[in-house]
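> predicted coordinates and the sequence they were generated for:
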Amino acid sequence: MNKNSNKPIESHIVPKQNTPIRLQEYGVGIFNAAITKSALKKALKKKYIRVDGHVATTATFIKGGETIDIFITEAIKPKKKLIFPLEVLFEDDYLAVIHKPAGILVSGNRFKTIANALVQNIKRSELPDAIIPQPVHRLDYATTGILLVGKTSSSIRALNKLFENKEVDKSYYAISIGEMDMEGKITSEIDGKKSHSNYRVCESVPSERFGKLNLVQLEPETGRRHQLRIHLSSIGNPILGDKEYGIENLILNGKGLYLHAYSLKFRHPFTNEEIHLKDELPQRFKKIFD
């Protein structure tokens, strides 16, 4: 440890934990100097983190009550702030729900991501295990709609558990192309894993270019990558604007993908309240379907 770094640049006192948890899992998002999981692991390997004065490793477990200190010996360059206003649909001390616009990644290595914009748009939690807010699920780059965010380390773990146990009901709307049954269930393998989606046609309109356009409500039972896009394409009804899974001569350029994450329904893991939130359809949907 560098002699000049005998003072931690950040400290955190761990609240009581029901079960012991690895520091490298618990600590994600707690320290500004090591926000991501990979940055935290790197800091642990470089021996920059101490728990109750002892150097921590990737094998360190915490139980509650410990003081975690982070010491960074290298000069830290000030991070650029992403100024990107987001619409917040719901917020409390544990979690938030926001509207994700099209054309931005939820997270990743790019500077412009929802994850990087959250800190500017969401109030920091007052709870002892408050962390930098993080999305707890994903939406595609081109998809708009409702996105759930955790604001504390215990909330992120609890929300992840809800998704794992299929206790979050999600519904989407899409505009699909062509004649299709009024409702159905699509089952297929995606990346070697079973996937299921339910759909219901709410309304259809004739289209000179596309024959017919359908406003379709979708309820995925599983959460595979690009699942809804792949499923609708597999039955011959690709989503309007889908360049990857669309029909070559029926690609709509420049208007984006007509897929919108409309609602989330789940039981709040801390207040036990039934949460049912909706993100209204974008204007471009309403131009086709009133």
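Here it is on my side, so go on. Model, not experiment: these values are computed from the prediction.

> going by C-alpha atoms from here, please, whenever you check contacts or count neighbours.
Will do.

> is it correct that Q134 is in contact with S155?
No: counting by Cα atoms under 8 Å, Q134 sits too far from S155 to count as a contact (10.3 Å).

> these two: who's more crowded?
Using other Cα atoms under 10 Å as the criterion, Q134 and S155 rank with Q134 on top: 27 against 22.

> output the contacting helices and strands for the helix or strand harbouring the more buried one.
Q134 belongs to strand 130-135 when assigned by DSSP states H and E. If contacts are counted by 3 or more Cα pairs under 8 Å, 6 or more residues apart in numbering; DSSP states H and E, strand 130-135 sits against helix 114-121, strand 144-152, helix 153-164.

> could you rerun that using 10 Å?
strand 95-100, helix 114-121, strand 144-152, helix 153-164 (3 or more Cα pairs under 10 Å, 6 or more residues apart in numbering; DSSP states H and E).

> pick the most buried one from the ones you listed.
strand 144-152 (a mean of 25; mean count of other Cα atoms under 10 Å).

> ok, structure two:
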Amino acid sequence: MEKHVFVVDESDKGARIDKYLSEIFVDKSRSFIQGLIEKDGIEVNGKIPKSNYKLKTFDKIEVTFSEPEVLNVEAEDIPLNILYEDADIVVVNKEQGMVVHPAPGNYNGTLVNALLYHCTDLSSINGIIRPGIVHRIDKDTSGVLVVAKNDEAHNKLSEQLKDHSMKREYYALVEGRIKNDKGIIDKPLARNKKDRLKMGIVEGGKRAVTHYEVLERYNGFSLIKCVLETGRTHQIRVHMASIGFPLVGDPLYGFKKQKFKINGQMLHAKTLGFIHPTKNEYVEFTTELPEYFRTILDKLRKE
């Protein structure tokens, strides 16, 4: 356990505590500091503050960093499709059907299990279950995601996710022929109150924005490209279903009657672009659609 104590002087009066501490601990992002406050790791004059607390002269701030928990998730020799790797990040093309990180009842066969076998180091920010995981995609969604090897890289990538500067493009096959070539869906998302496995359009939920573009139209189906302005759980799946064009194969939000026998929604994270956390230059990774996806598109084109 590591503890730091600060006394606020006149020059820092009025500053937000999360901003103030992120400037002191240059390897920690504001989102990390906010998370530490939520975990009662920061006190001001003996009390837990809010993230937007404005500092006063002579405030006594105590910051406690707990030792990272020892990972107890087993490493497994599972093949990975690695697109890029260096000392700070690993970019992976995840196959459909692979869970990103362990969860109760499913501690094996995940991307994290495979990464622990492949990498000697992963960031510790997300704890023992999600080491290195900056963002995730659903089990039955395939495609590209980036994993952090150290906490500094993790913090910088997380900031890009938070300020929506990370480029994320998805390809999806949806039910129906969409008339408009382009569209924007701006609808708030939150957990479905009647079914906790689902998300839903909920007034007062977190703002969610999806930009979509029709790439091809078929007999009763459309291939679209979705660009995420925000990254909420099941965002594309819920948004497209909300306008009457659910994803093909989606077991939660799709039609009960399906034309194709597939395992889950036809959604692929095709392109991911971001500023490299240490090189400070823009990098972009694009992946091909998986074979099953291409096969179905070929069938639709022939029809």
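Looks like it arrived, so ask away. Since we're looking at a predicted model, the values are computed, not measured.

> superposed, what's their TM-score?
Remark: TM-score between the superposed chains equals 0.68 [TM-score structural alignment, normalised by the length of structure 1]; 222 aligned residues with a Cα RMSD of 3.1 Å.

> map L161 of structure 2 onto structure 1.
Counting by TM-score structural alignment, L161 of structure 2 lines up with F163 in structure 1.

> for N93 of structure 2, same thing?
Using TM-score structural alignment, N93 of structure 2 sits opposite H99 in structure 1.

> equivalent analysis for H118 of structure 2, please.
Match for H118 of structure 2 (TM-score structural alignment): N121.

> K225 of structure 2 too?
So, by TM-score structural alignment, K225 of structure 2 is matched to Q217.

> what's near enough to touch that match?
Residues in contact with Q217 of structure 1 (Cα atoms under 10 Å, 6 or more residues apart in numbering) are 171-175, 183, 198-203, 260, 262.

> please apply the same query to K243 of structure 1.
L250, I251, L252, N253, G256, L257.

> alignment lookup: the last one to structure 2.
In this case it means L257 of structure 1. Match for L257 of structure 1 (TM-score structural alignment): Q265.

> that match: helix or strand, and which one exactly?
With DSSP H and E as the criterion, the answer for Q265 of structure 2 is that it lies in no helix or strand.

> hmm, back to that, from the contacts of K243 of structure 1, pick the one nearest T58 of structure 1.
L257 (41.4 Å; Cα to Cα).

> touching, L139 of structure 1 and L147? I think so.
Yes: counting by Cα atoms under 10 Å, L139 of structure 1 touches L147, with 7.6 Å between them.

> overlap in contacts, those two.
By Cα under 10 Å, 6+ apart, the residues touching both L139 of structure 1 and L147 are K100, V106, A261.

> may I see those organised as CSV, with distance to I68 of structure 1 added?
Shown next, in CSV, are the shared contacts of L139 and L147 of structure 1 (distance: Cα to Cα, whole Å):
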residue, distance to I68 of structure 1
K100, 34
V106, 29
A261, 38
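
> for these, which one is nearest R267 of structure 1?
Nearest member of the shared contacts of L139 and L147 of structure 1 to R267 of structure 1, counting by Cα to Cα, is A261, at 18.5 Å.

> that closest one belongs to a strand, doesn't it?
Yes: looking at A261 of structure 1 with DSSP: H, G, I helix; E, B strand; the rest coil, it is inside a strand.

> that one against K278, yeah?
Yes: applying Cα under 10 Å, one finds A261 of structure 1 in contact with K278, separated by 8.7 Å.
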